[in-house]
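**Student:** Build me a model from this:
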Amino acid sequence: MKQLTNILLIGFFLLTVILMQAQKKSNRLINDFMKVEGNWTGQLTYLDYSSGKPYMMSADLEIKRISNTNEFLFVHTYPKEKSANKTDTLSISKDGQYIGKEKLVSRTKLSNGDIRIITEKEGKDGNDGKKATIRQTYILGNTSLSTQKDVLFSGETAWIKRHEYVYKKQRN
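**Tutor:** Purely as a prediction, here's the structure:
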């Protein structure tokens, strides 16, 4: 009986440690995105699959946390193409393993203090909706912010840069 009690105590202890680590990972990601809350101005460059050429357009971004949750609103506005304006919700899982439906691949503090976060998911992309691995890379800094989407189509070996947003912090 004593042996069973010890096993249960050890199991409970290990479960507690694992849950605390998951919460720590989630909180770290939340703090990363809290640091980039505010207004950003910049541009979007995306690959036009029809022409095979990059297209650039002005883009602004407002990031704000939804109350004290693990969710952030990304309000995208395009000064010269208002019909493209949209709002996305970025959600960080409670265990810190996912951003939305994308699996966290890595989180790295860069030498300049910025944070690089890479996520991946399986999905479809392209004009004909081909199966692909989709990688999202966030570079979060005090005065600069970028997000880049890369696509690896099923059966291919080369990643394609689908789009990239590059922003500078707006001064208040």
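**Student:** Please make it C-alpha for all contacts and neighbour counts, starting now.
**Tutor:** OK.
**Student:** now what about the top strand by length along the chain, what contacts it?
**Tutor:** In the chain, assigned by DSSP state E, the strand with the most residues is strand 53-65. Contact partners of strand 53-65, identified using Cα atoms under 8 Å, 6 or more residues apart in numbering, comprise 34, 36-48, 71-80, 165, 167.
**Student:** and this one, so I can compare the two:
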Amino acid sequence: MKNILFTISAILFSLILNAQDSISLSDFETLNNTEWEGKLTYIDYQSGEPTSIDTKLQINIESNKIKYNMQYVYEPNKNNKSSVQIKKGGTFYGNEKVISNTIKNETRTIVTSYEGKDNGEKATMYITREFDETNLTISKKVILKNTGKSLIRNTYKFTKTN
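**Tutor:** Modelled structure (predicted):
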């Protein structure tokens, strides 16, 4: 009997440790049909110095996708439109694994991660999306595989305009 209880306890403990947060489209509802203005601040690959540019963003939820329309005020050739689907039962935001989804003082924070390259080096990227009714911040933290060095590669800070 002790062995059965121990086995069941070990399995439950393992499930709890391996549990990850999930997300749903409703978590993003406060961003639906919104317009934002702000700045992108990024670490320039060549100089290593922070650079900021004015940015505008519109977000809509349509057909089970979150659609982004990003404009860079002084670099219109960099403008882009993208869309993201929530996948695998809410455990993936596009191709990014959901690490956490929390709410504190009416601010939702969603952290995702993915493997890739930063400036030609293998790295793990962590994207933090933090938002409420009037503010939206999206930051990208990079941890380089070879050195373990971490840096905030870029941060978008927006204020809602509509």
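**Student:** And the TM-score, once the two are fitted together?
**Tutor:** The pair, once superposed, lands on a TM-score of 0.82 when counted by TM-score structural alignment, normalised by the length of the second structure; 142 aligned residues with a Cα RMSD of 1.7 Å.
**Student:** rewinding a little: sort out which of the contacts of strand 53-65 of the first structure are buried, if you could.
**Tutor:** When the contacts of strand 53-65 of the first structure are checked for burial by 16 or more other Cα atoms under 10 Å, the buried set is 36-47, 71-78, 165, 167.
**Student:** which ones among those are found in strands?
**Tutor:** Filtering these for strands - DSSP E - leaves 38-47, 71-77, 165, 167.
**Student:** so the residue positioned nearest the centre of the second structure, which of the three states?
**Tutor:** Central residue of the second structure (Cα atoms, centre = their mean): Ile127, 3.6 Å from the mean position. What DSSP: H, G, I helix; E, B strand; the rest coil gives for Ile127 of the second structure is strand.
**Student:** what do we get in the first structure for it?
**Tutor:** Taking TM-score structural alignment, Ile127 of the second structure has Gln136 as its aligned residue in the first structure.
**Student:** Please name the nearest non-neighbouring residue to that match.
**Tutor:** Using Cα to Cα, 6 or more residues apart in numbering and skipping the chain neighbours, the partner closest in space to Gln136 of the first structure is Lys149 (4.7 Å).
**Student:** Which residue in the second structure aligns with the one you found?
**Tutor:** Using TM-score structural alignment, the partner of Lys149 of the first structure in the second structure is Lys140.
**Student:** give the contact list for the closest residue in space to Gly42 of the first structure that isn't next to it in sequence.
**Tutor:** Among residues not flanking Gly42 of the first structure along the chain, Tyr167 sits closest, at 4.2 Å (Cα to Cα, 6+ apart). Each residue near Tyr167 of the first structure by Cα under 8 Å, 6+ apart is listed here: 40-43, 60-61, 144-146.
**Student:** Run through the residues that contact Glu121 of the second structure.
**Tutor:** Residues in contact with Glu121 of the second structure (Cα under 8 Å, 6+ apart) are 144-146.
**Student:** ok, and the most crowded of those residues?
**Tutor:** Greatest neighbour count in these, by other Cα atoms under 10 Å, goes to Leu144: 19 neighbours.
**Student:** from what I can see that one touches Lys122, true?
**Tutor:** Yes: Leu144 of the second structure lies in contact with Lys122 (Cα atoms under 8 Å); the separation is 6.1 Å.
**Student:** residues in contact with the match of Lys149 of the first structure?
**Tutor:** Taking Cα under 8 Å, 6+ apart, we find Lys140 of the second structure in contact with 125-128, 152-155.
**Student:** Roughly how far does it sit from Asn154 of the second structure?
**Tutor:** Note on Lys140 of the second structure: its distance to Asn154 of the second structure, by Cα to Cα, to the nearest Å, is 5 Å.
**Student:** Check Gln58 of the second structure too.
**Tutor:** 19 Å.
**Student:** Also Lys39 of the second structure?
**Tutor:** From Lys39 of the second structure to Asn154 of the second structure the distance is 10 Å (Cα to Cα).
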